[in-house]
Every structure is written in structure tokens, then in C-alpha cells.
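1. below: sequence and its predicted model.
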Amino acid sequence: MDTTVNFNGSLLLKDTNFLNHENRGLRYGDALFETLRIINGKIVFWEDHYLRLMASMRILRMEIPMTFTMEFLQEQLLRVILANDMENSPARVRLTVFRNNGGLYLPKSNDVSFIIEASALKDPYYTLDPSSYEVALFKDFYVNANKLSTLKTSNKLTHVLGSIFSNENNYDNCLLLNQNKFVVEALNANIFLVVNNTVKTPPIMDGCLNGIIRKKLKEIFTRLGNYAFEESSISPFELQKADELFITNSITGIRPITKFRKKEYSTKVALDLLGKLNAKAIAERT
């Protein structure tokens, strides 16, 4: 079956040439994206994704079309699912919004276009992969901690180069540092550190992505009350003192880190959180 994408409401085969060399996402990284899970035609944490997208568009001074309601974009996402015969299976969906062609650094217009694409997922709900997962620090380039670094923009060269470094050195992932040498996030996920009964994650002001699963785990920790939860800077020296490290994103959910340098980690807290995250995902499907 040929994969179908949604470009501004028109369903097109994925190999259709509908973008050109003037695309501002290509030229300047002038684009945002959201990556979502859709299970049996239900979008997981859709309201959170939608509100983050709207806030990010305002920060980037993109003109938000009157049609860009939560209901309209939900309909457009589900049209792609139906067109690709994924309405009864789990899917990974990417919604990209970019400023329209025209201008150099200064755009001729702040109007936007969107693309929606989908691919199949193996599991309908979050699972915990028990295999080994080793990470390293990526020190060639740093995350510049500011409001832009917290957004899901298409400006991801540090993450691209970190991924190449990770692959060349047989690591499963890398951890990124900001200009103050604090641990910010993994290449594709937020990071959490566990020491005794305390769970830490970097604050947004350190430059980490304002992640959806990060937000959901914060809500879980607040409700549970059996973990001390902190948003505070993480020094690289703390990594080897931790009992547990895990990373989170909207597609994988929770992924335990099993090794950093010579330190190996448990997965106790990650296992405890998995069922609670899945329950939240089920309850908050749209």
C-alpha cells in the first residue's frame, strides 16, 4: 500500500512533489512539529500536544489560522490514519507546521502550512524494553538554554550530530549538556534521575524540551506522593551516583538507561511508573 500524507487538507501519495526549494523549513529550519501516538483512532494526550503547538507558534510569531481549532486538526490527523488503513492499529503520527515560502531571514508572510504523516507502531501501549541501553555524554556541541531550545522546532543539528556520534561509537543514545555543563536531555527524550526515593528532572530553564510525557509524569508524581520529585539541574557527576536513569518521549513512553560508563542501573521506578502512564494514556485519549 502506498503511504498517504496530508498537505494542507489534501491527501497525497508520499512521493508526490508538493514542496520546493523555497520551503522555509528547509532553508531556515522555520518549522515546528508534534509527534503523537494514535491508538485505534484515538489520539493520546491530544489536548497537551495541541496546546503546546499553539504556544510554540505564538513564540515563533507564526500566524495561527482561524481554522486551526483542536477539532479541525484532530480531524486532519485522523484522515491520515484512515487513508493509511491504521484506524484499528497503533500509529506514530507527525504533524509539521512551517511558515510559507517567501523572503530571506525576514519572511514575506507569517502564514503557515501543515503536513501530517503516519507510520505503524508495534505496540498499542507503552512497554518497557528490558534490553541493555547504554548512553554517553555528547560534548562536541551544547544546547543553548533559552526558550527556543524548549520547543520542538526543526532546528535539531545538535541532536543529528549527537545521533551520528552515538552510532559511530556503538551507544544507544547520548545525553546533551547545556552551556553551563548541566545535563539537559537525551537526543530524543527528556531525562529523569533517581536517587533513593527522589526523582529529578532538569528544569525547563536549563533548556530541555517541554515534553508531554515529562509533564504527565510530573502529574503522576504529584498525585502519588510516595516519591520526592524535583525539577533541578543535574550535574554529569550525579549520573554515576544515581540508582536509576530513564528517558521519556511520546512514542516510547519510558525507556530505562541500563549503563553509563561503568555504572549500571536498576529499573524499579520505571517499572512502577509504566502502568500508571498507560492508565493515564488510556484515560486521556481523544
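-> Structure received.
2. hey, let's count contacts and neighbours off CA atoms from now on
-> Noted.
3. please name the nearest non-neighbouring residue to the residue sitting nearest the centre point of the chain.
-> Geometric centre of the chain, nearest residue: Asn249, 5.1 Å, by Cα atoms, centre = their mean. Excluding the flanking residues, the one nearest Asn249 by Cα to Cα, 6 or more residues apart in numbering is Ala189, at 5.1 Å.
4. next up, a second structure to put side by side with the first:
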Amino acid sequence: MINFNGELLFKENIKLTTDNRGFKYGDGIFETIKVVHKKVIFWEDHYFRLMASMRMLRMKIPMEFTLEFLEKEILKTVDVLEGVASFRVRLNVFRKDGGLYTPKTNAINYLIEASESNYKTKETYEIDIFKDFYNYSGLLSTIKTNNRMLNTLASIYANENDLDNCILVNERKGVVEVANANIFIVKNNIVKTPALTEGCIKGVVRGKVIDLLIKNKDFTIEETVISPFEIQKADEVFITNAIMGIQAVTKYKKKSFNTDLAGKLHASLKVLQITGI
């Protein structure tokens, strides 16, 4: 079932026209959200990121788009899938039909779809650089728009080369993120992740991991510029997103990594998901 503007419909009954702006111009944004046992994980963080993104893209935020309203709509959507404990939910917001580059209206539609989430962290996880195209730095790159062509091409490249993921770099050849997640590197007691000014998505779990590391006296966290060469010198590399949580990277080119910190943070994140504290 799909939730389209509050109405639950079978997929085959969803009618998006050829004037749909998300289809024609990528004029939409989305949140990928994990729901476990009818609890929307880190929902406040997702909600406030969505609101900030809508304002940035000059979308008209409906009066009913409160934290409580959208949470209720998400839970209404997952409730129809009986016997499932963990869900992957995509909340998509796109401008209503009409116009060319200039839209006829800034009013929006929303669509919520849910599927079972059964991601399990992998014991081995190999990545490499995707060099064909750049992920350009800038504020627009930090939000999750419908335009994910670069991520699609990097994922195809990973699949063709028997990789689990690919690192995206910006026009300055700095590390940005991987195709579907933020990235962290560890050297001695310093943990680095690309700054938002490098063009990475402002990930919800990225923020949670940064908070965990700030509280950990054994490590120093830096949001900064990262060269691909630093990855080869790292002791540890891990990636984060809302569905996987934390996935340790075990291999980059010929370099292998340990997974100690990633394992500890993954356990801490699970506690955070349950308690919300």
C-alpha cells in the first residue's frame, strides 16, 4: 500500500501524470526512515531536516505538516503490512504538477511507501573511488533531492566491479560520501568525516555518530576536508545511514581495516534507537 496525500492506495492505483515535476525535473525531496516495532527511529531529526529542505527549495509547507501529523501518516502506512517488525519507509515530497522550469505553484504532494527492512551488517565490505563524475560541493548537495543520477551511476560501477560501494569525490578531489551513506575514517584517536561544505548529505545517523564521538573522551571528531590518500592510511573506515546504521568497511584497494570502533558505535547506536537518549 502507498500513502498518497493521506489516502492509502494499492500501487497500481497511484496515478502520477506525465506532468509530475519529480519525474520531469527531479523537483522533489525525500527522507529514508527506519521504523521498528511501530517506532519511527530518530523521527524528530528526519522531520526537521525535511522542513529545512522544503524551505530551501521554496516549497510551500502545508499547515497540517506537523511532527505529529506526519508521524501518524507514516505509522498508518506501515500498519497495513502485518507480521513485519522492521520497515524501510520513503517519504517523498514533490511540487504539484505544472510549469516548465518555473513551476505553476509551490504547493506540494506527498507520498509514503513502506517495505520490510532486513539489512544486516556485512562481515566483509569493499569500496573504491568512483572517478567518472564529481559530486559538486555546495549547500544543495547536502539535501536529498530526487536527482540521484550520480549515486545511480556509482552503484552500477560498484556492481560491475564486485564492490559493495563507491566513494564519491567533489570537484576538488575531496572525499564526499559513498553512494548511499556518509563516511568516517579513523587514524589513531582522531575520527574524520567530510564537512557539509564538501557536499555530503546532512545524514541523520551521521549527526548521531558525531554526537556519540563528542562524548567519547578517547576520540576526537573532526568535520573536515579528506583526501582519498588518507583513506589508505586509515586504521578504520565505516559508513552510516538510516537503514544500515553503521557498516564497517574492511577493504579499500589493497588496504584492509580493523572494525573495532565501528562495532562499538553500532552497539551504542542501537541503544540510542531504543531509548532515544
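-> All right, it came through fine. A quick note: this is a predicted structure, and the numbers were derived from the prediction, not measured.
5. ok, average deviation of the helix of greatest length in the first structure from the second structure?
-> In the first structure, assigned by DSSP state H, the helix with the most residues is helix 268-283. Plainly put, helix 268-283 of the first structure ends up 0.9 Å away from its match in the second structure on average once the two are laid over each other (mean Cα distance after the TM-score superposition for the first structure).
6. which residue numbers in the second structure go with that helix?
-> Alignment of helix 268-283 of the first structure against the second structure: residues 260-275, by TM-score structural alignment.
7. and that stretch, how far out from the chain middle?
-> With Cα atoms, centre = their mean, to the nearest Å as the basis, stretch 260-275 of the second structure stands 18 Å off its chain's centre.
8. picking that back up, could you list the residues in contact with the longest helix of the first structure?
-> 44-45, 125-128, 194, 216-217, 220, 244, 246, 253-256 (Cα atoms under 8 Å, 6 or more residues apart in numbering).
9. pull out the buried members of the residues you listed.
-> 44-45, 125-126, 194, 216-217, 220, 244, 246, 253-256 (16 or more other Cα atoms under 10 Å).
10. in helices, which of these appear?
-> Reading helices off those with DSSP H, I get Lys216, Leu217, Ile220.
11. next, format those residues as TSV and append distance to Phe182 of the first structure.
-> Output for those, formatted as TSV (distance: Cα to Cα, whole Å):
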residue	distance to Phe182 of the first structure
Lys216	23
Leu217	21
Ile220	25
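12. residue in the second structure matching Glu230 of the first structure?
-> By TM-score structural alignment, Glu230 of the first structure lines up with Glu222.
13. three-state assignment of its match?
-> Put simply, Glu222 of the second structure is strand when judged by DSSP: H, G, I helix; E, B strand; the rest coil.
14. distance check, it against Lys187 of the second structure.
-> Applying Cα to Cα, to the nearest Å, the value for Glu222 of the second structure to Lys187 of the second structure is 11 Å.
15. and Lys11 of the second structure, by the same measure?
-> In terms of Cα to Cα, Lys11 of the second structure sits 47 Å off from Lys187 of the second structure.
16. out of these two, which sits in the busier spot?
-> The neighbour count for Lys11 of the second structure versus Lys187, taken as other Cα atoms under 10 Å, is higher for Lys187 (15 against 12).
17. ok now do the residue opposite that one in the first structure once aligned, which residues does it touch?
-> Here Lys187 of the second structure is matched to Val195 in the first structure, going by TM-score structural alignment. Listed by Cα under 8 Å, 6+ apart, the contact partners of Val195 of the first structure are Lys241, Ala242, Asp243, Glu244.
18. need the contact list for the residue nearest to the centre of the first structure.
-> By Cα under 8 Å, 6+ apart, the contact list for Asn249 of the first structure reads Asn188, Ala189, Asn190, Gly211, Ile212, Ile213, Arg214.
19. that's all I had, so thanks and see you.
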